[in-house]
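S.K.: test case, fold it:
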Amino acid sequence: MKTPQGRALHTDLYQLTMMQTYVKQGLHHRRGVFDMFFRELPFGNGYAVFAGLQHILDYVTGLEFSPEDLEYLKKKGFSKEFRDYLMDFRFTGDIYSVSEGEIIFPNEPVVTVVATIMEAMLIETALLNIFNHETLIATKASRIKQVVGSKPIAEFGARRGHGLDASLYGSRAAYIGGFDGTSLVAAGKAFDIPIVGTMSHAFIQSFPDELSAFMAYGRENAGNVVLLVDTYNTLKSGIPNVIAAAGSLAAQGITVDAVRLDSGDLAYLSKESRRLLDDAGFREIKILASNDLDENLIMELEMQGAQIDRYAVGTKLITAYDQPALGGVYKLVGIEQDGEIIPKIKISDDIKKIVNPGRKQLYRIINPYTQKAEADYLTCHDENFPLSGRNLVLFDPIDIWKRKTVKTYEAIPLHRQVVTKGKPCLPPVSLEEIRSYAATALNRFWSEHKRKTNPQDYPLDLSVQLWNTKNQLISEIRSHYED
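M.R.: Below you'll find the predicted structure:
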């Protein structure tokens, strides 16, 4: 999908005021390096799933200011010199990123932008908007999928999404996270996601009775007959009418595929519905459950032996209901000086908020015998780090006394260049490939990192060179204001 008109102004005002200052000062061609990352895992989860890269690429590579944009900025007092610069604006920088669908952790540079400081600043708001939203939804979806296991699960949240784009791209992110389909037809068309659906209570109410509604729907929707059974009374009306409709439709060569439970005690109702359907000879009719579900409720239903074959999750997924913000950030880590990029650092009284400076490379350290991930390892960009070896010493960058030695390892580089001089530089990747990659990547981690409650922390370690660079910059900055 291409960048819609007007998205060049999808930026915060201070980006434009700073850019205007750079133009006036003649500093607008100076290059900078920015890292995008997050600091804390959402939902108490042990990992996050990166989503939104293709959306970012579509935005960045299609970015331009329209005449209407420039006229608006004129009304807001921006100078002619600055507006003339924006007239021919295009993103011409480089972008490095982990693969979409990759498993990511706090403080790792997920996306790195190397561009003129003007270009890098302008895109900050949109990149964070995309990253924060879609990664959050993909992570929530993966968390739910871990509980559901092999049972089919669909995203039904469009009407509760925070706007049209949030619903559309939320559907895509949920699919990356492991969901099997969506109710949103626009997402099916845009991203080729399987679309699924049932019927509404209003549809049933609009007929003289429930049975006639079931019969009419079944005749017109052969191959996708999912009947909603809780409009009046699930066990005394809904299921008996399904049984009657299924018998009549079968005589016409039409099969009822499933019933949908959308209220009440889903564990009890699913067991009783299963008993009634089986007793009537309809063992093949599946039971689908919805109704404000999330990973916690689904786990409870599974523990109670609920006879549910499929799930549909809406509100709690598409709004990331229990934590509606990821908290991703975009920080300057390098700036051009005398033709070279030098590392920069932002320090804080909170040691966890001190950024890792300079351009970097991110590796996943794999035990070749178990094929499981041991840690992620961050090095300076130009550091010569062997992709396999022995006796790699890992240490916590904050509590440096926490150490372990990986006797034998293989290192997978996670960063790839995805944009060169403003143009995508890799072949397109299908959504199915991204979704498959996410599942494969997650399999590299021990179950202790994937459990829903109190997961084991996964380590991000710094190379000695990067750790020394970071501490040297901290010391230099502190020397300017400490006695």
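S.K.: all contacts plus neighbour counts: C-alpha atoms, from now on.
M.R.: OK.
S.K.: could you find the closest non-adjacent residue to residue 161?
M.R.: Excluding its sequence neighbours, the residue lying closest to residue 161 (C-alpha to C-alpha, 6 or more residues apart in numbering) is residue 167, at 4.8 Å.
S.K.: before we go on, could you also do this sequence so I can check it against the first one:
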Amino acid sequence: MSEVTTTDLYEVTMAMSYLREGMRAPATFSLFVRDLPPGRGFLVAAGLEPSLDYLSRFRVGPHDVEEFAEALHRPALDLELLLGLGFDGEVRAVPEGRLVFAGEPLLEVTAPLPQAQLVETFLLTQLCHQTAVASKAARCVIAAAGRPVVDFSLRRAHGPQAGFQAARLGALVGFAGTSNVAAATRLGIPASGTMAHSYIEAFPGEEEAFRGFARTHPGPVTFLVDTYDTDGGVAIAARVLKELGRGPGCAIRLDSGDLGALACRARDILDAGGLTDVGIIASGGLDEYAVDELVRAGVPIDVYAVGTRVGVAADAPYLDAAYKLVEYEGRPVMKLSSAKVTAPAPKQVFRRSGRADVIGVWNEDPPPGAEPLLCTVMRGGWGTPDRLSDARARFDADLAALPASARRIHSPEPIRPVTSRRLAAMTAVVRRRIEEEIRT
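M.R.: All right, here's what the predicted structure looks like:
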């Protein structure tokens, strides 16, 4: 099925009108987040790769025209002016993995007005969802303080595609693996998984279940120990592992209850049995807040498996993002609505070491020692695919440079970018022009 019709209806009605009115001149739209969600000190730019893939394949075909016509209750002939419309514009964007803040463009599209308008919805849904999830996952990595984090979110994600994206985004910010087999094999991410409680329940008892599992899997195994009585389950797992000569690489998994207290008792049982090299994996409703609490308490958990709350970015599941026209036919434009004023013109973000970012005009000179964040990633509808490893390297570098106050799990203090003098002056000029036009 074509993704062209994955759009809001008003994108279609506007594009039709632009074409009918002969408004095909270049337009620039800027996609940005107005304010960071509560509890966020930064965002991780994500979702660019699937967005570029979508743009490179974007072309309105006969079936798309028929679907548009059906939605509008009009003859397909009325919409034929959309037929064959593709995307041959330019995209400038913050590469995936980089950290961004409120007001900074994640992406800017410059293309003939009908093209740039029609792709708005798809770009927003990709970048907003994936940036929200990547930012949540990044905070789990921070909370774990060097301990491995793995993705268990697929079964609770908002559909298979969202689950695949969550696995990819986890890898982008440093997760050690994913339970998602499709993502693991397609993206080269280590696969991670144990067993379910149903497996234990299918056997007469835990010992039979553990031995049966070990017979099928001769390498390191992980036993789920909390189906009945957790302390008893740990003791049985320890005995089976010791009798089978399994140790290094093996683990037990705790999935419910007071994970802190249970992990401490489990560690004591394993150590008493001489299994100091058997690890403890924790799962069950974890996110960065729970992980942070466990790590700060010194709980002996070796690996954290995060799922539902991270895969849906539970405490901040959406971003207050916008895709706004900032220039048409070489003329800077802006919105003056109360509380939603936008700045005109294509933009650049300049990053300065140890200082706030500067949002400026695209072609202005950077401040001394500043690095531009937005790069041209597509021209003429064609772009070069990025590598997940490169996005990971960018994330690691930006996170290392982020002030501790913005990295905090509780009450972080985000960095607030400033506006360049040139952009501020241009904004004032455009505002005066619009206000004069309104008065006349």
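S.K.: care to give me the TM-score?
M.R.: Once superposed, chain against chain, the TM-score is 0.95 (TM-score structural alignment, normalised by the length of structure 2); 439 aligned residues with a C-alpha RMSD of 1.8 Å.
S.K.: and the residue nearest to residue 161 of structure 1, which helix or strand is it part of?
M.R.: Here residue 167 of structure 1 sits within helix 164-176, counting by DSSP states H and E.
S.K.: thinking again about what came up before, ok, the residue nearest to residue 161 of structure 1 - how many residues close by?
M.R.: Using other C-alpha atoms under 10 Å, residue 167 of structure 1 has 22 neighbouring residues.
S.K.: against residue 261 of structure 1, how distant is it?
M.R.: 23 Å (C-alpha to C-alpha, to the nearest Å).
S.K.: and the residue nearest to residue 161 of structure 1? What does it align with in structure 2?
M.R.: Taking TM-score structural alignment, the alignment pairs residue 167 of structure 1 with residue 163 from structure 2.
S.K.: what sits against residue 395 of structure 2?
M.R.: Contacts of residue 395 of structure 2 were listed using C-alpha atoms under 8 Å, 6 or more residues apart in numbering, and they are 44, 97-99, 172-173.
S.K.: and residue 466 of structure 1, by the same measure?
M.R.: 356-357, 378-380.
S.K.: which among the residues you listed end up buried?
M.R.: Buried members of the contacts of residue 466 of structure 1, scored by 16 or more other C-alpha atoms under 10 Å, are 356-357, 378-380.
S.K.: any idea which helix or strand comes after the host helix or strand of residue 74 of structure 1?
M.R.: Remark: residue 74 of structure 1 resides in helix 67-75, with elements defined by DSSP H and E. Counting by DSSP H and E, the next helix or strand C-terminal to helix 67-75 of structure 1 is helix 80-87.
S.K.: contacts for the helix or strand just after that next one, please.
M.R.: Remark: after helix 80-87 of structure 1, the chain's next helix or strand is strand 94-97, criterion DSSP H and E. With contact meaning C-alpha under 8 Å, 6+ apart, strand 94-97 of structure 1 is reached by 110-115, 414-422.
S.K.: now with 7 Å, please.
M.R.: 110-115, 415-422 (C-alpha atoms under 7 Å, 6 or more residues apart in numbering).
S.K.: and for stretch 11-26 of structure 2?
M.R.: 82, 110-114, 117-118, 328-329.
S.K.: restricted to strands, list the residues you listed.
M.R.: Counting by DSSP state E, the part of the contacts of stretch 11-26 of structure 2 found in strands is 110-112, 328.
S.K.: so where do the helices sit in the stretch 301-440 of structure 2?
M.R.: Using DSSP state H, counting those that start in this stretch, the helices found in the stretch 301-440 of structure 2 span residues 308-311, 388-401, 404-407, 421-439.
S.K.: before we move on, what about the stretch 101-250 of structure 2?
M.R.: Taking DSSP H, counting those that start in this stretch, the helices of the stretch 101-250 of structure 2 run over residues 113-118, 120-144, 160-172, 181-187, 197-201, 206-216, 230-243.
S.K.: okay, the longest one sits on what stretch of structure 1?
M.R.: Helix 120-144 of structure 2 corresponds to residues 124-148 in structure 1, going by TM-score structural alignment.
S.K.: comparing the matching stretch with structure 2, how large is the average distance?
M.R.: When structure 2 is overlaid, stretch 124-148 of structure 1 sits 0.6 Å from its aligned residues on average, using mean C-alpha distance after the TM-score superposition for structure 1.
S.K.: I'd say residue 115 of structure 2 and residue 87 touch.
M.R.: Yes: at 5.9 Å, residue 115 of structure 2 and residue 87 qualify as touching, with contact defined as C-alpha atoms under 7 Å.
S.K.: of those two, which one has the most company?
M.R.: residue 115 (27 against 24).
S.K.: return the distance of that one relative to residue 18 of structure 2.
M.R.: 10 Å.
S.K.: same question for residue 307 of structure 2.
M.R.: Using C-alpha to C-alpha, residue 307 of structure 2 is found at 44 Å from residue 18 of structure 2.
S.K.: looking at these two, which has the bigger crowd around it?
M.R.: Taking other C-alpha under 10 Å, residue 307 of structure 2 and residue 18 do not tie; residue 307 has more neighbours (27 against 18).
S.K.: show me what the more buried one aligns to in structure 1.
M.R.: Matched by TM-score structural alignment, residue 307 of structure 2 corresponds to residue 314 in structure 1.
S.K.: neighbours around the closest residue to that match other than its chain neighbours, how many?
M.R.: Residue nearest to residue 314 of structure 1 in three dimensions, not counting chain neighbours: residue 157, with 3.6 Å by C-alpha to C-alpha, 6+ apart. By other C-alpha under 10 Å, the residues close to residue 157 of structure 1 number 23.
S.K.: show me the contacts for the counterpart of residue 157 of structure 1 in structure 2.
M.R.: Under the alignment (TM-score structural alignment), residue 157 of structure 1 pairs with residue 153 in structure 2. Residue 153 of structure 2 sits next to 163, 306-308, 311 when contact means C-alpha under 7 Å, 6+ apart.
S.K.: same question, residue 148 of structure 2
M.R.: Taking C-alpha under 7 Å, 6+ apart as the definition, contacts of residue 148 of structure 2 comprise 175-176, 303-304.
S.K.: just those residues: which are in strands?
M.R.: The members of those that map onto strands under DSSP E are 303-304.
S.K.: which of the contacts of residue 148 of structure 2 map to contacts in structure 1?
M.R.: Counting by both residues aligned by TM-score structural alignment, their matches' C-alpha atoms under 7 Å, the contacts of residue 148 of structure 2 that remain in contact in structure 1 are 176, 303-304.
S.K.: circling back to that earlier point, list the buried residues of the helix holding residue 167 of structure 1.
M.R.: Neighbour-count burial for helix 164-176 of structure 1 [16+ other C-alpha under 10 Å]: 166-176.
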